[in-house]
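Chemist: Prediction below, plus the sequence it came from.
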Amino acid sequence: MTTAKDLFIIAMDPAPEHTVGQGDLSLALAGAELLDLIGAGAVTVDDDRIVPGGASAPDDRLLGEAAGLITPQPPYERIEDWLWRRGRDLSATYQDALEADGELTQRRSGRLPFGPKHVELVDTPGRRRAVGRREEGEPVLAALASVVGLDGGPPDDELRLDDETVTTVVAAVHDAVMELEAVRQRRTIENTAFANVWRGP
């Protein structure tokens, strides 16, 4: 399992107080992939740009896809741009992958055989590992979970990310999530104003 898969699993856990937005989660998943690639030596970070490293990507299909999207030549891609490009619909990609791996299953709500389907976690070693990392307060996973509003981890002021590169990536994820929220709020205001125009005085 990867950090991104662990993050997706804990976001799907029924315990959180609120549902994580798909856009927020997608950006955080892209950040988690980047951190795993950095940890494997497949990429490094120079200031705010992603530079290919000497090592190959970990043996994971989605991380391999992520590594294949790294800009191979200067000027290298900025972390923020990577998050938006890789993060597009990434939560749906991870849902499909985890369903294929047996980590998730679709079940119908209610007793009727034609009721709406919803996705549930399966009790697997992967799920237990993800929950264990969360309960232990593993810093990287806790920081990413905090960015998307998942509770249960240590408070922000208790998170200790000793690695400057990890801090840079997590900060970029936070900024991207805040930017996405600003876009949502702006659209809400615009839609409300538009509706008021049609309703009239």
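Modeler: Everything's here; your move.

Chemist: all contacts plus neighbour counts: C-alpha atoms, from now on.
Modeler: Noted.

Chemist: and the gap between Leu121 and Ala42?
Modeler: 30 Å (Cα to Cα, to the nearest Å).

Chemist: what's the helix or strand Thr192 falls within packed up against?
Modeler: Using DSSP states H and E, Thr192 falls within helix 164-199. Secondary-structure packing of helix 164-199 (3 or more Cα pairs under 8 Å, 6 or more residues apart in numbering; DSSP states H and E): helix 22-39, helix 79-87, helix 139-147.

Chemist: can you give me how far it is from the chain middle?
Modeler: Computed by Cα atoms, centre = their mean, to the nearest Å, the chain-centroid distance of helix 164-199 equals 16 Å.

Chemist: Tell me what angle it forms with helix 22-39.
Modeler: 170 degrees (axes from the mean of the first three to the mean of the last three Cα atoms, to 10 degrees).

Chemist: put this beside the first:
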Amino acid sequence: MTTPRDLLTVTLDVGSSRPVERGDLSLVLAGAEVIDLVGAQALTLEGDRIVPGARWTLSDRLLDEAAGALVRQEPYESVDDWLWRRGRGLSDVYLAALESEGQLTRQRRRWIPVDTGRTALADSPERRHAADRWASGEPVLAALAGALGIGEPPDEGSPEIADDSVVTVLAAVNDAVMELEAVRQRRVIEEAAYDNIWRGQ
């Protein structure tokens, strides 16, 4: 299992104090891919720039696709740019992958043979692995989930993340999620103002 897959599994299993927006999830999944690609030595970070490493096939199809999508020309891509480019629709890609692999099923009502659109995680080794990683309080997974409002904020006794590259990615993820939320709030205000103009006529 990869960090993006574990994160998606935890998101579906644990849930959040607030509804998880697909745009937020996509951004955080893109960040999780960078963290795993750093761990696989498929890239390094120079400041906030993603510097691709040697090309080789990775064991996970989606992570391999992510590695293939890296910008390989200088000045390379910033982590922030990667999140927005790679993250576009990424939650749907991961959901479709889990479904095609039988790890995610569409729930049907007992007496109505119609797809209700609700999904449920199958009991699988992958699900148990993600649950074990979550229960252990693994700090990277906890930080990524925290960007989505899942879990408790880390306390002072929580283990710190020592890898500077991972810290850089996590900071960019949090900034991107906050930026997307600001865009949503601006849109709500603009729509409300537009409605008020129409009501005033």
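Modeler: All right, it came through fine. Just so you know, these numbers come straight off a predicted model, no measurement behind them.

Chemist: TM between them?
Modeler: Once superposed, chain against chain, the TM-score is 0.93 (TM-score structural alignment, normalised by the length of the first structure); 200 aligned residues with a Cα RMSD of 1.7 Å.

Chemist: picking that back up, can you list the helices and strands packed on helix 164-199 of the first structure in JSON lines and add distance to Ile50 of the first structure?
Modeler: As requested, these are exported to JSON lines (distance: least, Cα to Cα, whole Å):
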{"stretch": "helix 22-39", "distance to Ile50 of the first structure": "9"}
{"stretch": "helix 79-87", "distance to Ile50 of the first structure": "6"}
{"stretch": "helix 139-147", "distance to Ile50 of the first structure": "18"}
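
Chemist: so of those, which one's packed in deepest?
Modeler: helix 22-39 (a mean of 24; mean count of other Cα atoms under 10 Å).

Chemist: Can you tell me the centre-most residue of the second structure?
Modeler: By Cα atoms, centre = their mean, the second structure has its centre lying nearest to Leu29, at 2.2 Å.

Chemist: The host helix or strand of Glu120 of the first structure against the second structure, how far on average?
Modeler: Secondary structure assignment for Glu120 of the first structure, by DSSP H and E: strand 117-121. On superposition with the second structure, the mean distance recorded for strand 117-121 of the first structure (mean Cα distance after the TM-score superposition for the first structure) is 1.1 Å.

Chemist: For the very next helix or strand once past that strand, give me every contacting residue.
Modeler: The C-terminal neighbour of strand 117-121 of the first structure among helices and strands, as given by DSSP H and E, is helix 125-135. Identification of contacts with helix 125-135 of the first structure by Cα atoms under 8 Å, 6 or more residues apart in numbering yields Met1, Asp6, Leu7, Ile9, Ile10, Glu103, Leu121, Leu141, Ala142, Gly152, Gly153.

Chemist: Neighbours of the first one, how many?
Modeler: To tie it back to what came earlier, the one meant is Met1 of the first structure. Taking other Cα atoms under 10 Å as the criterion, the count of residues near Met1 of the first structure is 11.

Chemist: Can you tell me, leaving aside adjacent residues, what's nearest to it?
Modeler: Gly126 (6.5 Å; Cα to Cα, 6 or more residues apart in numbering).

Chemist: picking that back up, please say which position in the first structure the residue nearest to the centre of the second structure maps to.
Modeler: Per TM-score structural alignment, the equivalent position to Leu29 of the second structure in the first structure is Leu29.

Chemist: Please report the distance of that match from Pro113 of the first structure.
Modeler: Going from Leu29 of the first structure to Pro113 of the first structure by Cα to Cα gives 33 Å.

Chemist: Likewise for Leu83 of the first structure?
Modeler: Applying Cα to Cα to Leu83 of the first structure and Pro113 of the first structure gives a distance of 40 Å.

Chemist: Then Tyr94 of the first structure?
Modeler: Distance from Tyr94 of the first structure to Pro113 of the first structure, by Cα to Cα: 26 Å.

Chemist: Compare those two (neighbour count), which wins?
Modeler: Each of Tyr94 of the first structure and Pro113 has its neighbours counted (other Cα under 10 Å); Tyr94 has more, 18 against 10.

Chemist: Mind telling me what the more buried one corresponds to in the second structure?
Modeler: In the second structure, Tyr94 of the first structure lands on Tyr94 (TM-score structural alignment).

Chemist: In terms of helices and strands, where is its match?
Modeler: Element membership of Tyr94 of the second structure, judged by DSSP H and E, is helix 90-100.

Chemist: With the first structure overlaid, report how far that helix is off on average.
Modeler: Following superposition, helix 90-100 of the second structure is found to deviate from the first structure by 0.4 Å on average (mean Cα distance after the TM-score superposition for the first structure).

Chemist: now that helix and helix 22-39, what's the angle there?
Modeler: In terms of direction (the same axes, to 10 degrees), helix 90-100 of the second structure departs from helix 22-39 by 80 degrees.
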